[in-house]
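[1] dropping a prediction and its sequence here:
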Amino acid sequence: MKLKYWLWLTQIPYIGVVTANKLMDCMGDPQVVFEADENTLRQTGILNKRQLRNIVENHDMVLAETIINNCRTLGISIMTKADTCYPDRAKYFDDAPIVLYYKGTPERKKRAVGIVGARRCTQETKKQVIKITSQYVSKGYSIISGMAKGVDSYAHTVAINNDGYTVAIVGNGLDICYPSEHDKLMQKIQNKGLLLSEYPPGTIPARYRFPQRNRLISAWSDEIVVIGAGKGSGAFITADYGDKYGHKVLYM
């Protein structure tokens, strides 16, 4: 089963997404990486000594197979960069995850807008979210956000209420609802769109994971709209990634 080799590569210590992508570009397939001898891996020029040692010494598939079994039990699907459901617009960045976990229905053909912003919203901010999200839904855009309190949750809700398609990208495993009070919203998003994470089930929310989540919101979007957020916020991190990826970024 090819999938286990993809998961194996994501679980090697000190092999981050950038290094994993370089290996895939060079060798084409994670199974080829798995089966390569030490000299072949060294000759790629990609790995430092610690990374090389970790790949050579870590050929145990128990963790990869455990993730597959856990996902099957929890109703979580897995996509790799080789799958057609992985959007082209998101897969060519050097920090694109080679594996993603999801619940719901992937839709790769629609244009997408990331709508992010303040956690604490004024009534005026809420009105802006409703207006802007409704406009994008009417144009056929997917609405992408992070299922956080405030602007994120309003954007998802407006998309659902207007029969739109919405994607929630989270910074934890999909067996965990964060924040916990969004459990009903999470189920609605799964039914009407897609729940997405680069983290396997059992991964708890942690502050350092949210900037990584924000980069995915940008990567999966054609445009970014920031509503009511202050500088230094997570929404501005999303916008910064949008600039890095060459996407249109609007501030409201």
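    Received the coordinates, thanks. Model, not experiment: these values are computed from the prediction.
[2] C-alpha from now on. contacts and neighbour counts both.
    Noted.
[3] check which helix or strand covers Ala64.
    helix 62-74 (DSSP states H and E).
[4] one more: Ile143?
    strand 142-145.
[5] so what's the gap between that strand and the chain middle?
    Here the centre of strand 142-145 is set off from its chain's centre by 12 Å, with CA atoms, centre = their mean, to the nearest Å.
[6] just to revisit the earlier point, immediately after the helix holding Ala64, which helix or strand?
    Next along from helix 62-74, by DSSP H and E: strand 77-80.
[7] pull out the buried residues from the helix holding Ala64.
    64-65, 67-68, 70-71 (16 or more other CA atoms under 10 Å).
[8] other residues contacting stretch 28-40?
    Among residues not part of stretch 28-40, those counted as contacts by CA atoms under 8 Å, 6 or more residues apart in numbering are 2, 5-6, 9, 23-24, 27, 41, 52, 55-56, 59.
[9] out of the buried residues of helix 62-74, flag the one nearest to Val170.
    The closest of the buried residues of helix 62-74 to Val170 turns out to be Cys71 (CA to CA; 16.2 Å).
[10] adding another structure so you can compare the two:
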Amino acid sequence: MERWIWLSSIPHIGPVTQKKLLGAFGNPERVYHASPSELKEIGISPRAREAIAAARSLEKSKRILDLVQQKEIWLLPRDDPLYPSYAKDVAESPVLLYVKGQIKPCLPSVGIVGSRSCSNHARRAAEELSARLSSMSIPIISGLAKGIDHAAHTACLANSGHPIAFIATGVDECYPKEHRSLYEAVINEGVVISQYPPGTVPAPKQFIQRNALISAWSSHVVILEANVKSGAMTTAHFARKHAKKVFVFISNDARFRQGTNCLINQGIRPYHSFESIEKEILPIL
């Protein structure tokens, strides 16, 4: 697994180039041994070729692998059958994920995201939606953040559901720290997933990538309140890009009216209650 870790952590080499390299060479071992001329031949940019050449050492990968083993973290490479086929080819999906808990990939699966400072109306809607879906054994995907994410996964756990949480830190880190009990419950009953190695601390662009993975693993995405510039809006953007079925909660809270109207104007369907999504879900079960 050292070379999977190596490939996934080369600076300036993102998921698209990672997958291009695997497509050309077949496995990380052959990528590791590829010559500069071979890399140039398949269209790898000069900057990326330089990054690969500068990262030939496996010392970093060995240190990460030691941490993974010490902290009982599972590695999910792209060629593992548990890596969902509907997620692995999404442009933003990396070739390696770090996992704590148990993966049960299945469709449908619903991403529920929204504002950290949500209204009580939206919180109750998230709880109701998550409870109904969990009673149907449909996984609930979210980001372990405050507000809507917390409500969705708490209701999922209360109804014996399968929570899937994507985070923007290493899976050995709980962020925010006050969600420690929820984080541990999700690991016990579902799974926490990150593309970042253990010890990784939060950074703004990592939350954007986290939001992309929430969309990638979801068949449907429900946005329950979002400001125009927010993580939930970013998730909605990725969901449209990934051709997911997206819904937006019609909030009575004036703070979120501009965000709601923006999404409605983009053609995203309104979410009023569970019945708004039920007819989309049932044919897939």
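    Perfect, thanks for sending it. It should be emphasised that the depicted structure is a prediction, and the values quoted were computed from it without experimental measurement.
[11] separation between His121 of the second structure and Glu72 of the second structure?
    Noted for His121 of the second structure: a distance of 39 Å to Glu72 of the second structure, by CA to CA, to the nearest Å.
[12] same question for Asn27 of the second structure.
    25 Å.
[13] now swap in Thr17 of the second structure and tell me
    Thr17 of the second structure is 29 Å from Glu72 of the second structure, by CA to CA.
[14] the two: which has the busier surroundings?
    A direct count of neighbours by other CA atoms under 10 Å for Thr17 of the second structure and Glu72 places Thr17 higher, at 19 against 12.
[15] need the counterpart of Lys22 of the first structure in the second structure.
    For Lys22 of the first structure, the aligned residue in the second structure is Lys20 (criterion: TM-score structural alignment).
[16] what helix or strand does that match sit in?
    Here Lys20 of the second structure, judged by DSSP H and E, is contained in helix 15-25.
[17] what is the mean deviation of the helix or strand just after that helix from its aligned residues in the first structure?
    Using DSSP H and E, the helix or strand that follows helix 15-25 of the second structure in sequence is helix 28-33. Aligned to the first structure and superposed, helix 28-33 of the second structure gives a mean residue distance of 1.0 Å (mean CA distance after the TM-score superposition for the first structure).
[18] which residue range of the first structure does whatever helix or strand comes next after helix 28-33 of the second structure align onto?
    The helix or strand immediately downstream of helix 28-33 of the second structure is helix 36-41, counting by DSSP H and E. Taken onto the first structure by TM-score structural alignment, helix 36-41 of the second structure occupies residues 38-43 there.
[19] now the matching stretch: buried residues?
    Per 16+ other CA under 10 Å, stretch 38-43 of the first structure contains these buried residues: 41-42.
[20] quick one: it to the second structure mean distance?
    Averaged out, stretch 38-43 of the first structure is 1.5 Å away (mean CA distance after the TM-score superposition for the first structure).
[21] skipping its backbone neighbours, what lies nearest the residue most central in space within the second structure in space?
    By CA atoms, centre = their mean, the second structure has its centre lying nearest to Leu213, at 2.7 Å. Excluding the flanking residues, the one nearest Leu213 of the second structure by CA to CA, 6 or more residues apart in numbering is Ser93, at 6.5 Å.
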